[in-house]
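Peer 1: Predicted model, plus sequence, below.
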Amino acid sequence: MELACEEGRSEIFEAMLDDSSDTAWEFGPVKCVTYPLDGVDSIKGDGGLDLNSVLWRTVFGGEDGHLDILESGVIYLLLKEKWKEFAKQKLRIRFILALFYLTMLSVAVYLRPEGDLLSGTTVTDIVRYIAEVIVLIGSTIYLGFEYFNIRALKSRYWRLQIYIPAKSTFLVSCVLFLFCLPFRLLSLRSVEDILTTLAVPMAWCYLLLFYRGREELGPFVTTIYKMALGDLLPFSLIWIVIISILCSVFYYPYKDMEGIQSFDTFYGSWMYLFHMTFEDFETLISGEDDEIELSRLPVLTKILFVIFMVLIPILLMNMLIAKMAQTYQTIEHRAWRESLRQWARIIMVLEHSCSKAELQKYRKAYAVPGAKPKYLLKGTSTNQPSPSKADAEDSEYCDSLMIVKPNFRVQPQKPHGDSSIRTRLSLQNWTVVPKATRKQLIEQKRHGAKIEETTVNWIDSLPGSGL
């Protein structure tokens, strides 16, 4: 299953997952099935993190097949249980703390005076001191929590930061704020201003992490990331090479020429070509003050200008716009699925910030003892003492997710839109058995008792029973 998930083979993964499941009971058009969580859930039975689990590979996979696995009934409902048990509450608390932290940061920045930052005694200065202390304490706390995450994830921690750039930039801003303290004490105002200028926008990017889990905002944030890395970065590499070539070519015809403002220095030439990229070249061709005619080689300069116009504003810029439009259309077509993946990644990020005892408690909240698959059963050696009856019975069970789903398989054609039919089935006709009903169903399964009337009424209220 891990290999199928790593390769994004959703059909193989679902077939193997169904093969490992155990049907507790069937009642008309619905049935109750337990799916073992060993190797599937990112939380182990003892509360540790399973970084090789199916859930980890699915959430941080980049293939379309991983989206198919992610929106399958079992994986989606597992994430939904995690969201209800701890992720939703923790995300709200973090959002409130982030807003408070950023508010204090804004107060500390907007109240900075022009002169000395340590000698003020007015009410405004006192408020600024309090806000700065809160920002430093908050930065220290955020970095302290990340230290425990690094110890838990080790080398995979840095891989995780690639998928959550908003959090990564925020942590960098926390480091920069702490570096401001020694420069403040050394009265190096210029260095502190540089660090603060870099850190403030990076800190505000942290809010994008909370937007990624929203269906209406997540696709836009994802589009920005995709365009920045997939479109702007290749364009910038090509653009820098062409600009560097033409910069030298334009600089030489105007070198040591009087009355030239655009290409008087090499740096000025480079910056003016940057403005010309966006069709800002009025001083170059502006009637009587035409700078092309003031060059040593006016004809050659005009030829170079035409070459620049064809390569940069016309060719490269339109290629960039077309590529961005293609990226936006691709993400918009599967907006719901992309928001689902971002929502799942937020859950995983929150999960990694929990302690081992907390994770063990959360897993017990949504897991039930289900029948262990045959490939997880271990034989007992003849040299070892025979286990007791209670131990033997417990060894046949493992943590599972109890789900009620339709008692038939529906495979209609995939609709046109951003969600597949399997997503709709998982949302409408799959449900996790409530906590109050789980123990009752397990006991009835073990002792072979008939389903009681209260359980029948609960089954009739399920969405899948109306199919």
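Peer 2: Everything's here; your move.

Peer 1: use CA for all of it now, contacts and neighbours both
Peer 2: Will do.

Peer 1: right, and the helix or strand after the longest helix seen in the chain?
Peer 2: Using DSSP state H to define each element, the chain has its longest helix at helix 123-153. Downstream of helix 123-153, the first helix or strand assigned by DSSP states H and E is helix 156-163.

Peer 1: What helices and strands are in contact with the next helix or strand after that following helix?
Peer 2: Using DSSP H and E, the helix or strand that follows helix 156-163 towards the C-terminus is helix 165-185. In terms of contacts (3 or more C-alpha pairs under 8 Å, 6 or more residues apart in numbering; DSSP states H and E), helix 165-185 is packed against helix 123-153, helix 156-163, helix 189-204, helix 207-211.

Peer 1: Who are the packing partners of the longest helix of the chain?
Peer 2: Here helix 123-153 touches helix 88-110, helix 165-185, going by 3+ C-alpha pairs under 8 Å, 6+ apart.

Peer 1: when you compare where the shortest one runs with where helix 123-153 runs, what's the angle?
Peer 2: Here helix 165-185 points in a direction 130 degrees away from that of helix 123-153 (axes from the mean of the first three to the mean of the last three C-alpha atoms, to 10 degrees).

Peer 1: Next up, a structure to set beside the first:
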Amino acid sequence: MTPLHIAVVNQNVNLVCSLIGRGADVATPRVTGLYFRKRRGGLLYYGEHILAFAACVGNQDIISMVINAGASTRAQDSIGNTVLHILVLQPNKTIACLVLDLLLARDVELDQAVPLDMVPNYRGLTPFKLAAKEGNLVAFQHLVNRRRVVQWNLGPLTSNLYDLTEIDSLVADDDRSVLELIVGSQRREARRILEVTPVRQLVSLKWNLYGKHYFRLLLLLYLLYIGTFTLCCVYRPLKDAPENYTVSDMDKTIRVQKTLKESYVTYGDNLRLAGEMISVLGALVILLLEIPDMLRVGAKQYFGQTALGGPFHVILIAYAFLVVLLCVFRVSGVQGEAVVMAVCLVLGWSNVMFFARGFQMLGPYVIMIQKIIFGDLTKFMWLSFIVLIGFSTSLWMVYMTQDPDSLPAYRSFPITLFSQFELSVGLIDLPVDHTITTPPIVHVLHCTFSVVSYILLLNLLIAMMSDTHWRVAQERDELWRTQVVATTLMLERRLPRCLWPRLGVCGLLYGLGERWYLRVEDRNDPLRPIVSNHHSHVPMARCVS
């Protein structure tokens, strides 16, 4: 850090002027060290160059002095961030927007081919995209308005053209459009950008004109597919078990799996073969669609983001893999396909819930189920497991000296553990036979287990689920919009481009170059009564196709 950096950050205008007058270099010096870098938990990120420091403190006199002395408005730090990127990351958003306007005005004087706000950092993010990713609603709205072109005004009505270059995934030059970044962001503030004009109108047009129809058609195809697989499982090839097949009186098996040659003989077998081929081909298609997306986004984000589908991608990939494994089992004659079929049926039908995101009434509740299962229920199961192990071991220590046939629920430790689990969730009655002598400690253990399991743990689970329900309910509309965007982007990647007509108008029609714009009519009447808090801060807007 140079003395000029210190003078700038302390807003000592006289010292800055004196240092520049004595020939201080304002373009080359950069701060170094971990403390000044952008990092998690860092308290300060002002970039590295003197101009960046001046912009972050917001003193326009110092900014003008530094630029006039030769500082470059396009200087980038070690991670490629320009001064505009750094301003987007500052907590004082109002001052950042004022400085941003000043810098853009000074940069226009240089007559560069690419505007300063279109210069990407080393991660491919322009200041506009970075504002969307970080959830900086103020900076994003400010940059949107700077790119807005006003067509006409008529009283409270205004017709605007909004630039879609970096917003629309079909117009963006790369796969990191604003919509992609919002969906991939883990910040709640980023989801609020979906309410900003023209993002809200663009998403609404895409979903209502094309997206929801394609998605519901996909739901119909999946239901036909999983129904076909279910019929193939129900009518799988079986034959009567040979004599002396069972080796235990407890084994009641009467039918076994046919061999490969015996499985495809009759006309019904050929029909089932057609269904099995559809099932396997469908599983291969699923793998070919899911794996590239996982590699593109990254496994952690792909499986961890509830808006992107989260656990449903795990379910779908596991289902497809097991269906292919079933094909291998059938061809090789391996016994035991019933277990794999059972798991496939559970996974395949569970994935139908993924399509609930296509309906506004059901979409947020599916996210609620995911959060309860992977949050509240996981914590509850850990606590329950500890309690079950303790009490099951205690009971087994008592019953291990008794006749196993006298109490079948406690004839072995695994059975004892399972019986206590059933008892904890109320699936069975108390497995105590009062016609035989029962040690008093058994009654003490059962009473204590009932108090801990029923009264304490179950009520704790109910309280946690109620809290999760309340939190998700607060974000209901945001989650629904995010699901709609994520679903639309998924369909755009997987369906042919010809099925997605480009929305908006070409700038050539208005002498604005080859960029695409969305025309939106806004009404901002200050005398219009506020009818609801929800619309009190959002002007009325209508998209004109």
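Peer 2: Yep, it's here. Quick caveat, the model's predicted, so the values are computed rather than measured.

Peer 1: So for L232 of the first structure, which of the helices and strands packed on helix 165-185 of the first structure sits nearest?
Peer 2: Of all these, the one in closest proximity to L232 of the first structure, counting by C-alpha to C-alpha, is helix 156-163 (17.3 Å).

Peer 1: what is the orientation angle of the closest one with helix 165-185?
Peer 2: Angle, helix 156-163 of the first structure to helix 165-185, by the same axes, to 10 degrees: 100 degrees.

Peer 1: ok, residues contacting helix 156-163 of the first structure?
Peer 2: Contacts to helix 156-163 of the first structure, defined as C-alpha atoms under 8 Å, 6 or more residues apart in numbering, come from residues 60, 149-150, 167-168.

Peer 1: Just to confirm, what residue in the second structure is aligned with I403 of the first structure?
Peer 2: In the second structure, the residue matched to I403 of the first structure (TM-score structural alignment) is V520.

Peer 1: so what does the longest strand out of those in the first structure touch, helix or strand wise?
Peer 2: Secondary structure of the first structure read by DSSP state E shows that its longest strand is strand 397-406. Judged by 3+ C-alpha pairs under 8 Å, 6+ apart, the packing partners of strand 397-406 of the first structure are strand 30-36, strand 368-371, strand 431-432.

Peer 1: Name the surrounding residues that touch it.
Peer 2: Strand 397-406 of the first structure is contacted by residues 29-38, 45, 74, 78, 366-372, 429-433, 438, 464-465, 467 when judged by C-alpha under 8 Å, 6+ apart.

Peer 1: again, only this time at 7 Å
Peer 2: Here strand 397-406 of the first structure makes contact (C-alpha atoms under 7 Å, 6 or more residues apart in numbering) with 29-37, 366-372, 429-433, 464.

Peer 1: Give the equivalent position in the first structure for H142 of the second structure.
Peer 2: Using TM-score structural alignment, the partner of H142 of the second structure in the first structure is A15.

Peer 1: what's the spacing between that match and E132 of the first structure?
Peer 2: In this view, A15 of the first structure and E132 of the first structure are 56 Å apart by C-alpha to C-alpha, to the nearest Å.

Peer 1: returning to that earlier point: what is the neighbour count of the match of I403 of the first structure?
Peer 2: 23 (other C-alpha atoms under 10 Å).

Peer 1: And it, how close does it get to L103 of the second structure?
Peer 2: Following C-alpha to C-alpha, the distance that separates V520 of the second structure from L103 of the second structure is 28 Å.

Peer 1: next one: I291 of the second structure
Peer 2: With C-alpha to C-alpha as the criterion, I291 of the second structure and L103 of the second structure are 44 Å apart.

Peer 1: Which one's more surrounded, the two?
Peer 2: Taking neighbours as other C-alpha under 10 Å, I291 of the second structure and L103 compare with L103 leading, 22 against 13.

Peer 1: what helix or strand is that one on?
Peer 2: In the assignment (DSSP H and E), L103 of the second structure maps to helix 93-108.

Peer 1: corresponding residues in the first structure for that helix?
Peer 2: Under the alignment (TM-score structural alignment), helix 93-108 of the second structure falls on nothing in the first structure.

Peer 1: Mind listing what's buried along that helix?
Peer 2: 93, 95-97, 99-100, 103, 107 (16 or more other C-alpha atoms under 10 Å).
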